[in-house]
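Asks: Predicted model and sequence below, questions to follow.
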Amino acid sequence: MLRAAAAAARTPAAIAKATRQKLAAGTRSAWLPQLDGPAATGDPSQFGGLPWLRATEVWPACGGCEAPLTFFVQVDLSRTPKAARDPFGLGLLQLFHCTTCNPYRPFSSGDLVRIVDPADAVTPAKEPEGARVLPVRPITGWGLAVKDYPYREADESALLPEEREIVFTLNRQGDKLGGLAGLDTRSRLPALPPWRPSNDTADPADRLQPWRRTPWGDNGVSFLVQCPQHREEVTFLWQCA
């Protein structure tokens, strides 16, 4: 009874501080993209606009409806902060998505998620007929690393009821590189595709979540994830809120 009374007397700031201290061991670094100011010369990192494609490559199409895929984002990983390059590797990370089929499962034929060599890629003169081109937003830089907290703590036994209520608020929202995915405990990050051997000893939380965008479609958040052992294996998943 005295414990409950003491907890009720704590301020929101004190509750948040205590919760962060208890979750400190599970934090990871995240970097937030800067979208204001001039783009760096030669840096293709951007939301929307026209993607970089291989010189002989045609615009990607949906494997289901065959419509031109919509280009969403590309990030030159070699231009991210050095601490981020260690786990992510190098190359140009790209996401194309079919806005007609709107697939949400990983490794869908309606998505193209890949890492290509930017040295072998160029911007096409124009998009093909029927392609949707989003307004371009260059990524002009990256902020300093910030702490990101788990969206849901696997073992909440150490948390008081009022601390459990704010766990979700400590997870960084919006676009970010790295950090921790805001996945519900009922959801799991995708396993490797069938053509790759599974690694049952790998912690699912170690699968990279380079990007989280919100909102997505008319509801939910989306992630790009990467296998920590096979870095060329990247995919997209969309979780409705």
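Replies: Okay, I see it.

Asks: going forward, measure contacts and count neighbours with C-alpha atoms only.
Replies: Noted.

Asks: And for residue 54, nearest residue in space, chain neighbours not counted?
Replies: Taking Cα to Cα, 6 or more residues apart in numbering as the measure, residue 54 lies nearest to residue 121, with 4.2 Å between them; neighbours along the chain are not counted.

Asks: next up, a second structure to put side by side with the first:
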Amino acid sequence: MERLMQSLRMGINEKLYLKDPESSDLGKKIIEQSILMINDMGFESFTFKKLGAAINSNESSIYRYFENKHKLLLYLASWYWGWLEYRMVFATYGIPNEIKKLKKAVEILTQNVEEDSSFTHINEVILNKIVINEFSKSYLTKEVDKENKEGYFLVYKRLVNRLAEMIMAVDCEYPYPISLASTIFEGSLHQYFLKEHFPVLTNCNESVTPFDFFTDLIDRTLNVKANG
């Protein structure tokens, strides 16, 4: 699987970058260091000038890869969702029982992330923290409709639709499969955020995980008898 993962491309929209960062050592260094810095200082404080100083490169060289830091954040989020999609597909492939397949997918989407040695320049654990804390900033903008039409969120939407298809396979009469799928995605991020910053607003803690919450929600929401 590791060799296969190394050969996979995440299907990231080419409009998000001016030059593919995966095509050079400098590009990979930009991605690697930006993940560390955004996690450390937050997206608002992060700048290409600071990034350039950290990697001993001119700020202008970073602008040859990304037009601005907003598109860099979109790139990082797209990479993360693409990586998660491949993990979900591999983990659920060959599971004949539809409810077990759905719950395995939810487990992949909601579990604590472990670093993947297939990508040495990307720390998936830290990137997961960035997605939890910063992903909403990639679409809560005035330009979101235009960017959506440009296909900037295609990977994320594709992943949500994959989960919605699994929900329909469990209960074809359930009328809100896409809403439930997107709720699981956004809700998982939100539960981790609440657990870290506002623990009184969630039941998730060291013993109760978002996976526990969402599998319980699935059992109470869908008609799982046929596939249980």
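Replies: Happy to help now that I have it. Bear in mind the structure is a predicted one, so any value in this text is a computation, not a measurement.

Asks: Now the TM-score, please.
Replies: Counting by TM-score structural alignment, normalised by the length of structure 2, the TM-score of this superposition works out to 0.25. Behind it: 104 aligned residues with a Cα RMSD of 6.3 Å.

Asks: one step back: look at the residue nearest to residue 54 of structure 1 and say how many residues are nearby.
Replies: In terms of burial, residue 121 of structure 1 registers 16 neighbours under the definition other Cα atoms under 10 Å.

Asks: Run a quick check on it versus residue 92, I expect a contact.
Replies: No. Counting by Cα atoms under 8 Å, residue 121 of structure 1 does not reach residue 92; the two are 9.3 Å apart.

Asks: Count the neighbours of the residue lying closest to residue 116 of structure 1 once chain neighbours are set aside for me.
Replies: In this structure, residue 116 of structure 1 finds its nearest non-sequential neighbour in residue 92, 5.1 Å apart by Cα to Cα, 6+ apart. Applying other Cα under 10 Å, we find 21 other residues in the vicinity of residue 92 of structure 1.

Asks: Same check on the one 3 residues further on?
Replies: Here the neighbour count serves as a burial measure; for residue 95 of structure 1 (other Cα under 10 Å) it reads 22.

Asks: dump the residue contacts of it.
Replies: Shown in contact with residue 95 of structure 1 (Cα atoms under 8 Å, 6 or more residues apart in numbering): 71-74, 111-114, 236.

Asks: What about those, which are in helices?
Replies: The helices in this structure, assigned by DSSP state H, contain none of these.

Asks: Could you rank those by neighbour count and give me the top one?
Replies: Counting by other Cα under 10 Å, top hit in the contacts of residue 95 of structure 1: residue 111 with 29 neighbours.

Asks: Need the nearest residue in space to that one, chain neighbours excluded.
Replies: Of all residues beyond its chain neighbours, the one nearest residue 111 of structure 1 is residue 97 (4.6 Å), with distances taken as Cα to Cα, 6+ apart.

Asks: quick one: the one you found from residue 29 of structure 1, how far?
Replies: 27 Å (Cα to Cα, to the nearest Å).

Asks: just to revisit the earlier point, correct me if wrong: the residue nearest to residue 116 of structure 1 contacts residue 115.
Replies: Yes. Taking contacts as Cα under 8 Å, residue 92 of structure 1 lies within contact range of residue 115: 5.1 Å.

Asks: And the helices in structure 2?
Replies: With DSSP H, the ranges of helices along structure 2 come out as 2-7, 25-41, 48-54, 59-63, 69-92, 98-110, 124-134, 144-149, 154-170, 177-197, 210-221.

Asks: Export those helices as CSV, with columns for mean neighbour count.
Replies: Supplementary listing: the helices of structure 2 in CSV, determined by neighbours: other Cα atoms under 10 Å:
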stretch, mean neighbour count
helix 2-7, 10
helix 25-41, 18
helix 48-54, 16
helix 59-63, 16
helix 69-92, 20
helix 98-110, 21
helix 124-134, 19
helix 144-149, 12
helix 154-170, 19
helix 177-197, 18
helix 210-221, 16
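
Asks: got the contacts of residue 95 of structure 1 as JSON lines, with distance to residue 163 of structure 1 columns?
Replies: Supplementary listing: the contacts of residue 95 of structure 1 in JSON lines, determined by distance: Cα to Cα, whole Å:
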{"residue": "71", "distance to residue 163 of structure 1": "40"}
{"residue": "72", "distance to residue 163 of structure 1": "37"}
{"residue": "73", "distance to residue 163 of structure 1": "36"}
{"residue": "74", "distance to residue 163 of structure 1": "37"}
{"residue": "111", "distance to residue 163 of structure 1": "38"}
{"residue": "112", "distance to residue 163 of structure 1": "40"}
{"residue": "113", "distance to residue 163 of structure 1": "37"}
{"residue": "114", "distance to residue 163 of structure 1": "39"}
{"residue": "236", "distance to residue 163 of structure 1": "32"}
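
Asks: For residue 82 of structure 1, state which of those residues is nearest.
Replies: Compare each of the contacts of residue 95 of structure 1 with residue 82 of structure 1 using Cα to Cα and the shortest gap goes to residue 74, at 17.9 Å.

Asks: Grab the nearest non-local neighbour of the closest one.
Replies: In space, not counting the residues next to it along the chain, residue 74 of structure 1 is nearest to residue 94; the distance is 4.3 Å by Cα to Cα, 6+ apart.

Asks: Please point out which parts of the top helix by length along structure 1 sit buried.
Replies: Among all segments of structure 1 classified by DSSP H, the helix with the greatest residue count is helix 12-23. Neighbour counts using 16 or more other Cα atoms under 10 Å place 15-16, 19-20, 23 of helix 12-23 of structure 1 among the buried residues.

Asks: got TSV for those, with distance to residue 33 of structure 1 too?
Replies: Written out in TSV, the entries for those read as follows (distance: Cα to Cα, whole Å):
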residue	distance to residue 33 of structure 1
15	29
16	25
19	27
20	24
23	25
